[in-house]
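Student: After the sequence you'll find the predicted model.
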Amino acid sequence: MAVEERGAAGPQRLVGAEGDYDDQQLEASLRPGTLDDFVGQQRVRAQLSLVLEASKLRGRTADHVLLSGPPGLGKTTLAMIIAEELGVPLRISSGPAIQHAGDLAAILSSLTHGEVLFLDEIHRMSRPAEEMLYMAMEDFRVDIVVGKGAGATSIPLDLPPFTLVGATTRAGLLPGPLRDRFGFTGHLEFYSVPELELVLRRSAALLDLAMTSEAFSEVASRSRGTPRIANRLLRRVRDWALVHGVERIDARAAGAALDMYEVDVRGLDRLDRNVLSALVGKFNGGPVGLSTLAIAVGEETETVETVAEPFLVREGLLGRTPRGRIAMAAAWEHLGLDVPDHAAFKDPALRTALSTEPGSADRGSTGSGSDDASSA
């Protein structure tokens, strides 16, 4: 059984944090409307609540807000809650959609007083639009250039006070001048299993779905710490129960449904397991170069590096070193294999490399240079 759903933008992994059209429709009905209803992220919620309450007491627009973190953790939901808590309209756009300064000027000039402007993936805006945004955020005005060459004229345009909410999955790509203009920055963390159970209980109640506590725990444990994935898996479990005539879903039914979609007990799907199996079975645990590993599993290097690796590294199943990728002890154990004495992670030099932050040498391993040569 395939583990992919096909949406408007192409195939989607069942355990991928990116959302498709159906996910957006489902999330719209499941999204909380207030900070009190929002599950998890207690630190960010408390800080954001203070910022919003202070702005209402001052009678002024709230400071600009930057939300960062992996996809699927609730950045868009928090932007909607900010507008709801402030009682103002919400305007939604995205960085990739703003490729010219004129695009941003058109959006800013149509804002009303106090309106919240949400820019998703703000780090992907064009540089001219970024530079226009600096002045808009700080002075609430923009300069529009009319004409070209010596006859060009700059026309200042005053803007009503507004609140910009930016969301990014890669905060490091934001230029310093833009990042410094946000009055509040919140980083969203992955959810724990108990927090995901609360998310699932709320979603199941809205979907009128009967489940046992053990079933909620089963789905939450396979959701990779991401509410969006949890809700997607819940939908698949609901479909399985509907087809099989199960009125009350228990842990066995939830496990059977997710096993059918090849999502295992740790949340790994077919691609994740193929990467680990190739690393352990074909290369004795590594080290092996990224491009060699990608060829072994029949995928593009970008797919292995950006889709499979982040979760495998976070779970301690795979290690990234200057000499290549290696299988950690947990990878052997997860595949039901004994950890061999020659396992690569036991090499003192590789242990030292694992204890340091991956740098340029690690990024260079995506090519076919010495990294791949070491695995030949």
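Tutor: Perfect, thanks for sending it.
Student: contacts and neighbour counts: CA atoms only from here.
Tutor: Will do.
Student: Could you check how far the residue nearest the centre of the chain is from residue 279?
Tutor: Per Cα atoms, centre = their mean, the C-alpha nearest to the average position across the chain is that of residue 71, at 1.4 Å. Look at residue 71 and residue 279: by Cα to Cα, to the nearest Å, they are 27 Å apart.
Student: again with residue 9
Tutor: Applying Cα to Cα to residue 9 and residue 279 gives a distance of 30 Å.
Student: Give me the more crowded residue out of these two.
Tutor: Using other Cα atoms under 10 Å, the more surrounded residue of residue 9 and residue 279 is residue 279, with 25 against 9.
Student: is it true that the residue nearest to the centre of the chain lies in a helix?
Tutor: No: going by DSSP: H, G, I helix; E, B strand; the rest coil, the assignment for residue 71 is coil, not a helix.
Student: Residue 134 is in contact with residue 177, isn't it?
Tutor: Yes: in this structure, residue 134 is within contact of residue 177 by Cα atoms under 8 Å, at 7.4 Å.
Student: structure B:
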Amino acid sequence: MANERFITSELNAREENFEATLRPQVFADFPGQDRVKERLRIMVEASTNRGEALSHILLCGPPGLGKTTLANIIANARGSGIKSTSGPVIEKPGDLAGMLTGLNEGDILFIDEIHRLPIQIEEYLYSAMEDFVIDIMLEQGVGARSVRLNLPKFCLIGATTRQGKLSSPLRSRFTMTCRLDYYRVDELEKILTRSADVLNIAADTAGLHEIARRSRGTPRIANNLIRWVRDFAQVRRESIITGPVADQALTMLDIDKDGLDEMDNRIIEAILVKFRGRPVGLKSLAVAVGEEEGTIEDVYEPYLIQEGYLLRTPAGRVVTNKAEMRFGIKGIGGDVSEQPRQPELF
């Protein structure tokens, strides 16, 4: 058992090192998200000129778009130290107090998945973010007393994939909220070009384009796929990743030319065939395709909606004409506008 834990720890460490190697360190090396980068540049430059700590920043958007990378770029641009953690890790007020008191003036505390903070921990953040103090309760019952700790002026950068899960009091304490969107194919090509250089992978423009357009608009997926295509090319004894090589490698993963994988297709097909094109609730859809509701809602639906294959309506999930044309199946249930508008029961 101890040996298994050691192996798992080693694998996780290698994966983190791989991610760190590919992450840009400055804004200039971070393709895409131009409007977000410009806002952050202005904030960093203004705080540097004033000699003050950065205001608190909330980064939100689907997973894999670069929220953690941006937090580190901000710290580098500001010349500040950064301490990183995640919401589920902070279980007690003492955990939070230890991290906050360990910061220096102007440092950054980065909390990933901040929407998963326990509510009692979240409440301690209110005074920390506004007044840079935190009150810790010592003991309980009759002898209970609180101790106020003064904190250095710091910047909290929160990252979340589910902004709506944050409470209003916490969300309102962030000065700037930046939403990251899916990347265009040309932006992903720039990311893959840099990754190929860092990993010493030989690939031509057609090969990188093939990977980019099947990466669901997500840099993390693109970087994972280029590693797989590299392995495929090596085993097949190809000296360079070309368009045909990338196509064969990704087809083996059941990723088609539109970037849809097996589960994407199962979701669309289930609505068209099993539910005859009629609106379907999330719970029923999850049962039909054998996947968890949260996974469908957070991982698969955003891209299907973004690409115009799926819609959420008050009656439930429905497919679009684009999805019907893709499968050559016309939903038997008729046009969605003709469906009765009743509350979704599942």
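Tutor: Everything's here; your move. Here the structure is a predicted model, which means the values were calculated and not measured.
Student: just to revisit the earlier point, quick check: the aligned residue for the residue nearest to the centre of structure 1 in structure 2?
Tutor: Matched by TM-score structural alignment, residue 71 of structure 1 corresponds to residue 63 in structure 2.
Student: same check, this time on residue 313 of structure 1
Tutor: In structure 2, residue 313 of structure 1 lines up with residue 305, judged by TM-score structural alignment.
Student: mind listing what its match touches?
Tutor: Listed by Cα atoms under 8 Å, 6 or more residues apart in numbering, the contact set of residue 305 of structure 2 reads residue 311.
Student: Residue 161 is in contact with the match of residue 71 of structure 1, correct?
Tutor: Yes: with contacts counted by Cα under 8 Å, residue 63 of structure 2 reaches residue 161, the gap being 6.1 Å.
Student: Any idea how many residues pack against the aligned residue in structure 1 for residue 277 of structure 2?
Tutor: When structure 1 is aligned by TM-score structural alignment, residue 277 of structure 2 is paired with residue 285. Residues contacting residue 285 of structure 1 under the criterion other Cα under 10 Å number 26.
Student: Now which residue in structure 1 aligns to residue 41 of structure 2?
Tutor: Mapped onto structure 1 by TM-score structural alignment, residue 41 of structure 2 lines up with residue 49.
Student: any idea which helix or strand carries its match?
Tutor: helix 42-58 (DSSP states H and E).
Student: what about that helix, how far off from structure 2?
Tutor: Superposed on structure 2, helix 42-58 of structure 1 shows a mean distance of 0.6 Å to its aligned residues (mean Cα distance after the TM-score superposition for structure 1).
Student: Name the next helix or strand downstream of that helix, please.
Tutor: Using DSSP H and E, the next helix or strand after helix 42-58 of structure 1 towards the C-terminus is strand 65-68.
Student: just checking, what packs against the following helix or strand past that next one?
Tutor: Counting by DSSP H and E, the next helix or strand C-terminal to strand 65-68 of structure 1 is helix 75-86. Helix 75-86 of structure 1 is packed against helix 42-58, strand 116-120, strand 163-168, with contacts defined by 3 or more Cα pairs under 8 Å, 6 or more residues apart in numbering; DSSP states H and E.
Student: List the buried residues of the first one.
Tutor: This means helix 42-58 of structure 1. Within helix 42-58 of structure 1, the residues that count as buried by 16 or more other Cα atoms under 10 Å are 44-45, 48-49, 51-52.
Student: how about the strands in structure 1?
Tutor: 4-7, 10-13, 65-68, 90-94, 116-120, 141-146, 153-158, 163-168, 184-187, 210-211, 248-249, 318-321, 324-327 (DSSP state E).
Student: Quick one: closest of those strands to residue 223 of structure 1.
Tutor: strand 10-13 (12.4 Å; Cα to Cα).
Student: so what secondary structure elements neighbour that closest one?
Tutor: On a contact count with 3+ Cα pairs under 8 Å, 6+ apart, strand 10-13 of structure 1 meets strand 4-7.
Student: what's next to the strand it packs on, contact-wise?
Tutor: By Cα under 8 Å, 6+ apart, strand 4-7 of structure 1 touches 11-14, 20-22.
Student: can you do 6 Å?
Tutor: 11-14, 20 (Cα atoms under 6 Å, 6 or more residues apart in numbering).
Student: ok, now stretch 113-123 of structure 2?
Tutor: Residues outside stretch 113-123 of structure 2 that contact it (Cα under 6 Å, 6+ apart) are 86-88, 93, 158-160, 165-166.
Student: again with stretch 194-210 of structure 2
Tutor: Contact with stretch 194-210 of structure 2 is made by 240-243, 246, as judged by Cα under 6 Å, 6+ apart.
Student: any idea how far residue 342 of structure 1 lies from residue 350 of structure 1?
Tutor: 13 Å.
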